[in-house]
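In: build the 3D model from these lines:
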Amino acid sequence: MNYMPTTILALGLLALTSRAQAATPGDASRGAEAAAMCASCHQPDGSGKNNEQGESWPRLAGLNAEYIAKQLRDYKSGERENATMKSFANMLSDQQILDIAGYYSEMTPTHGQEITDASEAVLQRGQKLAERGDWSKYIVSCKSCHGPENQGAGAVFPGIAGQHARYIEAQLKAWQSENRKNDPRDLMGSIARRLNDEDIQAVAAWLAAQSPVLNTEESQP
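Out: Now for the predicted structure:
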């Protein structure tokens, strides 16, 4: 059976955390100007949006600056694939990436769009996966990587509490299908492949219903 023992996972997370680069501060005022082209999808307040076709753009406000910068670099290099984001990322210099990341990281987090018709049973399953995992299926809890209350843990693990449910679902399915694989050691992929469609919907519904907080160094474990 293909699974990751707790001790191996713990060692992997420790190595990732120790190697994660400290956020290089960008200039948020310059970032506000450079981020003007981001606003049509991610909104002027960084809240992101969903459309009627089922697409979802993530909330960026309050995420860790180095995490945002890494994702932009990955879009630019092609390590993370998205044709629209690659075209925008290619327009940015290294300094503009840092500036934009700094700008969004200082914004007040907004609450993402929830799944309003999620049943109590679905939300309870989502809470279990997010907070305790499901060791009968070797599924690690979300908070074991994403920090207390899933508010984020440094530059590697973003805050996912209060993110749009559709976006969480889309990313878990992308990890599951290996269409997204820009994390070290395939941590997200190995977990996502153990989730079924109901698990993905449940954990996305529960996480989206939680309140996000500003991901500052002081709030990280």
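
In: going by C-alpha atoms from here, please, whenever you check contacts or count neighbours.
Out: OK.

In: for the residue lying closest to N50 once chain neighbours are set aside, grab the count of nearby residues.
Out: In space, and not counting its chain neighbours, N50 is closest to S56: 4.3 Å by C-alpha to C-alpha, 6 or more residues apart in numbering. Neighbour count for S56, taken as other C-alpha atoms under 10 Å: 21.

In: show me the contacts for S56.
Out: Contacts for S56 (C-alpha atoms under 8 Å, 6 or more residues apart in numbering) come out as G48, K49, N50, H164, R166, Y167.

In: make it 7 Å
Out: K49, N50, R166, Y167 (C-alpha atoms under 7 Å, 6 or more residues apart in numbering).

In: any idea which helix or strand carries the third one?
Out: Assigned by DSSP states H and E, R166 falls within helix 165-177.

In: so how far is stretch 86-96 from its chain's centroid?
Out: Offset of stretch 86-96 from its chain centre (C-alpha atoms, centre = their mean, to the nearest Å): 20 Å.

In: buried ones in it?
Out: Using 16 or more other C-alpha atoms under 10 Å as the test for burial, stretch 86-96 gives K86, A89, L92, Q95, Q96.

In: follow-up on the earlier one: remind me what the helix or strand following the helix holding R166 packs against, helices and strands.
Out: Next in sequence after helix 165-177, counting helices and strands by DSSP H and E, comes helix 187-192. Applying 3 or more C-alpha pairs under 7 Å, 6 or more residues apart in numbering; DSSP states H and E, one finds that helix 187-192 contacts helix 165-177.

In: I'd like to know which elements the helix it packs on is packed against.
Out: strand 56-57, helix 187-192, helix 197-208.

In: buried ones in it, by neighbour count?
Out: Buried residues in helix 165-177, counting neighbours by 16+ other C-alpha under 10 Å, are found at A165, R166, Y167, I168, E169, A170, Q171, L172, K173, A174, W175, Q176.

In: let's see this one next to it:
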Amino acid sequence: MNKLLTTIFAVAVSFVTVSAQAQDVKGDPKVGETKNAMCIGCHGIKGYQASFPEVYRVPMISGQSAKYIVSALNAYKKGDRKHPSMRAIAETLSDQDMADLAAYYSGHGATEGAAAATKTVKVPSPEVTALLGKTNCASCHGADFSKPIDPSYPKIGGQHADYLFAALKSYKVENNPKVGRGNAIMAGMAKQYTNAELKLLANYLSSVDGELKVVPQSKFR
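Out: Next up, the predicted model:
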């Protein structure tokens, strides 16, 4: 137990340090729009599916938290997230590039002055309620899983179910050079579930009204 706590503490300290450094770089959404050529071919097409390491719809990133986008890109760049295509892209990005892209996508598709739509509360089944409570998912991802307690955590409410399932499983992978995510906290959570249970969680989370969306790209450059 002491070893686990030490690992989690070390990860948290490292994460806070990276987050603090990222906060020093201010992103410009208008500049970010000119840098998204490598993003639009996947994230700007509704229903677009990745084919590695399995077939699933690529995540919706329009409306995602800017700090989370920067955190995820840095994880790919460092190799903590082992997706070859995303790592290759992230390695070409500077801190300023990441901040600009994150600023752009965090507000992408938002309608200025639009009234908040009334959301339908999706009540989980007793089985899913128990699974959500097992690791208290809402304690980090917040109300409707769209109001994280820290903006460097992702909004997951309404995200594609197949992507969520693939992402959650990836935290359980060890010693694979091309697949997996190196996050001690999420790994500790995900390993408490079977894959069948993770699929139930992913299906429920995707059914919740969220702020994420795919904004079709009007043109390709």
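
In: TM-score for these two?
Out: Here the TM-score for the pair of chains, by TM-score structural alignment, normalised by the length of structure 1, is 0.71; 188 aligned residues with a C-alpha RMSD of 3.5 Å.

In: tell me the angle of the helix holding R166 of structure 1 relative to helix 197-208?
Out: 140 degrees (axes from the mean of the first three to the mean of the last three C-alpha atoms, to 10 degrees).

In: tell me the centre residue of structure 2?
Out: P154 (4.7 Å; C-alpha atoms, centre = their mean).

In: distance check, it against K30 of structure 2.
Out: According to C-alpha to C-alpha, to the nearest Å, P154 of structure 2 stands 23 Å off from K30 of structure 2.

In: with V55 of structure 2 instead?
Out: Here V55 of structure 2 is placed at a distance of 32 Å from K30 of structure 2 (C-alpha to C-alpha).

In: confirm for me that G152 of structure 1 is in contact with G162.
Out: No: counting by C-alpha atoms under 7 Å, G152 of structure 1 sits too far from G162 to count as a contact (11.3 Å).

In: the strands in structure 1, which residues?
Out: Per DSSP state E, structure 1 carries strands over the ranges 49-50, 56-57.

In: with distance to Q71 of structure 1 added, can I get the ones you listed in TSV?
Out: Converted to TSV, these look like this (distance: least, C-alpha to C-alpha, whole Å):
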stretch	distance to Q71 of structure 1
strand 49-50	18
strand 56-57	14
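
In: so which of the ones you listed comes closest to S211 of structure 1?
Out: Nearest to S211 of structure 1, of all these, is strand 49-50, at 16.7 Å by C-alpha to C-alpha.

In: can you tell me what sits against stretch 19-39 of structure 1?
Out: Looking at what lies outside stretch 19-39 of structure 1 - C-alpha under 7 Å, 6+ apart - the contacts are A65, E66, Q96, L98, D99, I100, G102, Y103, A155, V156.

In: could you rerun that using 8 Å?
Out: Here stretch 19-39 of structure 1 has contacts from 44-46, 65-66, 95-96, 98-104, 106, 154-156, using C-alpha under 8 Å, 6+ apart.

In: what's the PyMOL syntax to select whichever of the residues you listed are buried?
Out: To isolate in PyMOL the members of the contacts of stretch 19-39 of structure 1 that are buried, counting by 16+ other C-alpha under 10 Å, one can use:
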select buried, resi 44+46+65+66+95+96+98+99+100+101+102+103+104+106+154+155+156
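
In: what about K77 of structure 2, distance to M98 of structure 2?
Out: 11 Å.

In: the more surrounded of the two?
Out: Per other C-alpha under 10 Å, whichever of K77 of structure 2 and M98 has more neighbours is M98, with 27 against 21.

In: now do the contacts for the closest residue in space to that one that isn't next to it in sequence.
Out: In space, and not counting its chain neighbours, M98 of structure 2 is closest to V70: 5.7 Å by C-alpha to C-alpha, 6+ apart. Going by C-alpha under 8 Å, 6+ apart, V70 of structure 2 touches A22, M98, A99, A102.

In: map the second one onto structure 1.
Out: Correspondence of M98 of structure 2 to structure 1, assessed by TM-score structural alignment: I97.

In: count of neighbours near A83 of structure 1?
Out: Burial of A83 of structure 1 is recorded as 12 neighbouring residues (other C-alpha under 10 Å).

In: kindly list the longest helix within structure 2.
Out: If you go by DSSP state H, structure 2 has its longest helix at helix 2-23.

In: what comes up buried for it?
Out: I8, V11, S19, A22.

In: tell me how far the third one lies from G109 of structure 2.
Out: Spelled out, that is S19 of structure 2. S19 of structure 2 is 25 Å from G109 of structure 2, by C-alpha to C-alpha.

In: with the first one instead?
Out: For I8 of structure 2, the distance to G109 of structure 2 under the criterion C-alpha to C-alpha works out to 36 Å.

In: so what corresponds to P212 of structure 1 in structure 2?
Out: With TM-score structural alignment as the criterion, P212 of structure 1 matches G210.

In: and if you look at Q163 of structure 1?
Out: Per TM-score structural alignment, Q163 of structure 1 is aligned with Q159.

In: and its match, how many neighbours?
Out: Neighbour count of Q159 of structure 2, defined by other C-alpha under 10 Å: 28.

In: quick one: neighbours of the closest residue to the residue nearest to the centre of structure 2 other than its chain neighbours, just the number.
Out: Spatial nearest neighbour of P154 of structure 2, chain neighbours left out: Y68 (5.7 Å); criterion: C-alpha to C-alpha, 6+ apart. Close neighbours of Y68 of structure 2, defined as other C-alpha under 10 Å, add up to 20.
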